[in-house]
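Chemist: Sequence first, predicted model second:
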Amino acid sequence: MVRAGLSAMVLLGLTASAQASTETGGPPAAPQHVSMSALDLWIVGGYLFGIVALGCLAGLRRRESKGSDYFLASKSLVWPMIGMALFATNISTIHLVSFAQNGYTSGLTYGNFEWMAAFTLVILSLFFAPFYLRANVATLPDFLERRFNRPCRDYLAILSIFSAVVVHIGFSLLTGAIVLEGTVLAAFVDSPEQYRFWTVVAMAAATAIYTIVGGLLAVVVTETIQTVVLLLGAACITWIGFRMIGGWGPLAESVHPVNLTILRSSADPTGITWYAVFLGYPVLGIWYWCTDQTIVQRVLGAKDENHARIGPLFAGFLKILPVFLFVLPGVICLGLVNTGKLPPLPELPDGSPNTEQTYTHMIKTMLNPGFRGIVIAALLAALMSTVSGALNSIATLFSYDIYKRWVPSVSERSLVWIGRCATFVAMCVAIAWTMALGQRDTTIYQAMVDVFPVVAPPTAATFVWGVFWRGTSAWAAFITLVGGSLLGLAVFLLTLSKVLTINSLFMAFILFAAESVAIVLLSLIFPHRHTAESESLVWKTPWEALRAEGAWRGLMDFRVFALVLVLVMAALYWAFSGSEPYFPVKAQLLLDGQPIVGCKVELQAENPRLDDTLYIGLDGRLTYGSVQRAGGAPAGTVLRLRLTPARDYIVEMQRRTGKDGRVETTEKIIAWVPHGEEITESVETIREDAAANNGLHGRVRVFRWRVGGTEKQVRTSADAEVEIRRATPIPDKLRAPEAVLIAQPNGELQVLELRSSGQVAKME
């Protein structure tokens, strides 16, 4: 009866939301601020209470304090639970929030991180899972000790804890905070971003409670429920958006063609090119899916080898869904905004859309009360499943690989309590890291990918060579782990400081190749002395992994299951691969030698699907096809330009003295104003308790203007140097689309100089 009621509510929400939205037409409406209803809040609150209670009860059901009960669920997990737990641990709020953002800005290309995972899950099933179970290990560092030596185990334990805190927990908590700030918290407080620290602490505490109490069994039981909630909530957004846009055909007509392709040419500005995907992702995938404790711990708790093999393959089929449930909604949102069926996204001070808010914008503007609560519960399910899985793996790693080494006589009961303490400490560190992540200038998902070269290439190289080549030596593995992670850290810092601009996905392949050469050479210099156990943990040939006497029969034979998965993924890649490259078009527009400021530029091509509208900032530059907005055109495409003054900017001049003693000036847009609107300025005294989001109080300068009858304002410090830059007036004779740009394969900057006399000059 409860299930029927829930189904009825879901169907009612789908129908009502879709009907109400498809009747909306005309120009884009003003941004809507839809508050959470009481029903939404009850659903979210009830879900949180229920999942925490369920996790605690599941863990307390087994009162034994044995380590295998707490850390490995007594090795009782069957393949459906393993598959759903793998999926739920992997999928976090970063997928829902950042993939929607990536879908809005770059189309389907970030879906490669999901579909390529299926191939590495096949590798886990065929080649790694059997060894892990046969070695009867509790952690992957334990496996490395049996294959190599103790130093490898110690270092991998530290590296694994680092990745769990930095990658799995930190980014998940950040995106969870963004979602709650845009939905639930906005119903109670103004400017919820001011309370982000307490939001993060509350989310961490709710997840840590049942993880600390119940161990892996609590984690897996809750992840199974959360997978269902997650898929249901995400499917709602996709289905409603798809009905609003009118189907695949209207969607394709409303967005740039490149948005609906998953494999891109070398010209793509995201750097997620076809060769980066096929060369770089396997490195990240083998590390993440085959050697990362947070993920593989579910396989280590398998009932037997067949369950350990089929579970990852089942997860591989589930990984087909995120492209349609998490990435595609961002593309749909772009199409709905382009056609005026959704209001524009909230804007940043320079007028560009705040794409971080893509998913929460869809929740606010597309869903009815009650139904909105279900989707937010799904977001929280994604967050809690990832964080709880990472916390449990940290507890296992610290207890078995670090503490037990120094205190080998520790009892099983004490080991469980040590694991719980490690969970608490790790969560505190993760909260601090989450707060530091707020300062970045790239998408959340790309920021996470930039961290991968620190851990992925050396770990993947060590495991791959260790499992497939018996000559791989212990000291070669240890040197590769340490040296590779330090090299990856240097690459990360250089990428962060913009010294290196190579996409992190392709950089992972370069590092893996270099470290593979190193591990082979070092193994020849320092030969390995095998024990009987280490000898048994190397495949004599890759085909040996396909021989299994006790394998299930029929479709449940892991070999048949794996073949079907590979064929399905190959068909999907073929269906979503575009054959025509789209090259970014970069230009600088000048009027009488001065950069054009604040103009709307309408690009018109022979193919109307390539038409677009861009806005020029302070330097006269525009880019058609960028990381922030997919676009571009085939080589030789002629793009005609229509210019209209559109935006005036309030600009703050920021000066600093460089190392050479010279004063450097940067210009920061702090607000944009519709062209021609009156802007008033005053100096006021603001009390601290009335400070705005930027925290300014005391004597401040306040700039005010009106938009559609609503007063807007922006504040700066009283001594700030501020200028008002009006949009460049464009003579009527230049407003017709006479100026042209031509798409070029090299993507070089094209300079167009317009003259008040009506002439257009092109300077290369």
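Modeler: Sure thing, it's come through. Numbering: from 1, shown residues only.
Chemist: Only C-alpha atoms from now on, for both contacts and neighbour counts.
Modeler: Fine.
Chemist: Scan this structure for its longest helix.
Modeler: In the chain, taking DSSP state H as the definition, the longest helix is helix 196-245.
Chemist: Distance from it to the middle of the chain?
Modeler: 16 Å (C-alpha atoms, centre = their mean, to the nearest Å).
Chemist: following it, which helix or strand shows up next?
Modeler: Proceeding N to C from helix 196-245, the next assigned helix or strand is helix 248-254, under DSSP states H and E.
Chemist: Check which helices and strands that following helix is in contact with.
Modeler: When contacts are defined as 3 or more C-alpha pairs under 8 Å, 6 or more residues apart in numbering; DSSP states H and E, helix 248-254 sits against helix 328-338.
Chemist: In the helix or strand following the helix it packs on, which residues are buried?
Modeler: Later in the chain than helix 328-338, the nearest helix or strand by DSSP H and E is helix 358-366. For helix 358-366, burial by neighbour count (16 or more other C-alpha atoms under 10 Å) applies to T358, Y359, T360, H361, M362, I363, K364, T365, M366.
Chemist: wait, the third one sits on V179?
Modeler: Yes - with contact taken as C-alpha atoms under 8 Å, T360 and V179 are classed as touching, separated by 6.2 Å.
Chemist: Now do the shared contacts for those two.
Modeler: V97 (C-alpha atoms under 8 Å, 6 or more residues apart in numbering).
Chemist: who's in contact with stretch 239-254?
Modeler: Outside stretch 239-254, the residues touching it (C-alpha under 8 Å, 6+ apart) are 14, 17-19, 21-22, 260, 329, 332-333, 335-336, 338-339, 341, 366, 609.
Chemist: Straight-line length of that stretch, end to end?
Modeler: Terminal residues of stretch 239-254 lie 17 Å apart, using C-alpha to C-alpha, to the nearest Å.
Chemist: ok, second structure coming up, stack it against the first:
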Amino acid sequence: MGLGLAMSFGYWCTDFLVVQRAMIARNIAASQKTPIIAAVPKMLMPFIVIFPGLIAVALPYFTEGYSLPTGANGGPDYNMALPSLLSHYYPEGLLGIGLTALLASFMSGMAGNVTAFNTVWTFDIYQPYFVKNASDRHYLIVGKVTTIVGVLASIGVTYLAASFNNINDFLQVVFSFVNAPLFATFLLGMFWKRATGHGAFAGLLAGTLAAAAVHGLTIAEGKGGWITVVHEFGSGLSHAFNMAWIAFSVNLIVTVLVSLVTKPKKDEEMKGLVYSLTPKVWASEGPWYSRPLTLAVAVCLACLALNFIFA
């Protein structure tokens, strides 16, 4: 439940970068295809991430003159697996191109996340709740300052990430705090018209606090247990996945309970926001093999096949 529901759906359905690209599509068909097409390279990403590491570990046993760089602890620095492979196999000209492409991919993702951060803060939080009727110049300055703060915060977080065995473990912990409870809020908000704003806020707060409590009361690979240790998980991923499903479940329960005792909005105000009150539009133009439903089924089958093969 932690990975298959809370974390996976939480990423695809609440990630600003994915949703943003779907919202700027030229029509409904392109909008529906956006996450489906994006799922194809995402399914191949484990090959790109895992294979270079496996090659870098095995290569010293088969090739003379190659070894992984040494880390601060005196052991192999696995974070440098891909750069070390590039420097070993690429000639000087191609090495520059390869490193440039690697840095460009990192910067592209970072730029998208920084843009998402300043947009959400400026237009979804600052403008509605703090300064409602300021000039465009004022909001532009706020956005620029938010960008600087976001970059500085991300630099600070890298020191925290460095304490984890790998970046994937750290990301799963972050997602369990943020994406898992947020997905529960999205889910109820889209499919249950009785959900209220007070319920959503209370549920989101409770879910995040639940994740923090689990992290503080349990430990895995030396991480967590900052309150006290009542249970030890075998791996960091198991730790994060359990935090995710607990945060998701707590959010659902609290949102439902608070929504039932607070006043809901009228149906007229919920049109276009709740699935049951929104006119259904299905893209049906074009050949059958290019329609969103066909592509979605194909991607699901491919994902199931990969999981079956590599399970």
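Modeler: Ah, there it is. What you see is a predicted model, and the numbers here were worked out from it, not measured in a lab.
Chemist: Give me the TM-score for this pair.
Modeler: Once superposed, chain against chain, the TM-score is 0.83 (TM-score structural alignment, normalised by the length of structure 2); 297 aligned residues with a C-alpha RMSD of 2.8 Å.
Chemist: sorry, back to before: give the aligned range of the longest helix of structure 1 in structure 2.
Modeler: Under TM-score structural alignment, there is no match for helix 196-245 of structure 1 anywhere in structure 2.
Chemist: By neighbour count, sort out the buried ones in the contacts of stretch 239-254 of structure 1.
Modeler: Buried, going by 16+ other C-alpha under 10 Å: 14, 17-18, 21-22, 260, 329, 332-333, 335-336, 338-339, 341, 366, out of the contacts of stretch 239-254 of structure 1.
Chemist: ok, so of the residues you listed, who is nearest L500 of structure 1?
Modeler: L260 (29.1 Å; C-alpha to C-alpha).
Chemist: how about that closest one, what's its partner in structure 2?
Modeler: When structure 2 is aligned by TM-score structural alignment, L260 of structure 1 is left unaligned.
Chemist: what does E356 of structure 1 give?
Modeler: In structure 2, the residue matched to E356 of structure 1 (TM-score structural alignment) is N79.
Chemist: For P151 of structure 1, state which of the buried residues of helix 358-366 of structure 1 is nearest.
Modeler: Nearest to P151 of structure 1 among these is Y359, at 44.5 Å by C-alpha to C-alpha.
Chemist: Spell out which residues sit in contact with the closest one, please.
Modeler: Applying C-alpha under 8 Å, 6+ apart to Y359 of structure 1 gives the contacts L96, V97, A100, Q101, G330.
Chemist: mind redoing it with 10 Å?
Modeler: By C-alpha atoms under 10 Å, 6 or more residues apart in numbering, the residues touching Y359 of structure 1 are 96-101, 104, 179, 182, 237, 326, 329-330, 333, 345.
Chemist: Could you pull up the residues touching the one residue sitting closest to the centre of structure 2?
Modeler: Central residue of structure 2 (C-alpha atoms, centre = their mean): Y11, 4.3 Å from the mean position. Counting by C-alpha under 10 Å, 6+ apart, Y11 of structure 2 touches L5, V18, F175, V178, N179, A180, L182, F183.
Chemist: which residues of structure 2 does stretch 612-625 of structure 1 align to?
Modeler: Under TM-score structural alignment, stretch 612-625 of structure 1 has no counterpart anywhere in structure 2.
Chemist: part of a strand, is A671 of structure 1?
Modeler: Yes - under DSSP: H, G, I helix; E, B strand; the rest coil, A671 of structure 1 falls within a strand.
Chemist: how far away is it from E721 of structure 1?
Modeler: From A671 of structure 1 to E721 of structure 1 the distance is 14 Å (C-alpha to C-alpha).
Chemist: between those two, which one's more packed in?
Modeler: A671 (22 against 12; other C-alpha atoms under 10 Å).
Chemist: Nearest residue to the aligned residue in structure 1 for L295 of structure 2 in space, please, no chain neighbours.
Modeler: Applying TM-score structural alignment, one finds that L295 of structure 2 aligns to F561 in structure 1. Spatial nearest neighbour of F561 of structure 1, excluding adjacent residues (C-alpha to C-alpha, 6 or more residues apart in numbering): L555 at 5.9 Å.
Chemist: which SS state does that neighbour fall under?
Modeler: helix.
Chemist: show me the contacts for it.
Modeler: F561, A562, L563, V564.
Chemist: cool, and G71 of structure 2?
Modeler: G71 of structure 2 touches D77, Y78, N79, M80, counting by C-alpha under 10 Å, 6+ apart.
Chemist: measure it to D77 of structure 2 for me?
Modeler: 4 Å.
Chemist: Where do the strands of the stretch 101-250 of structure 2 begin and end?
Modeler: Listed in chain order, the strands of the stretch 101-250 of structure 2 (DSSP state E, counting those that start in this stretch) span residues 218-220, 223-224, 231-232.
Chemist: Pick the most deeply packed of those strands.
Modeler: Greatest average neighbour count among those goes to strand 218-220 (a mean of 20), per mean count of other C-alpha atoms under 10 Å.
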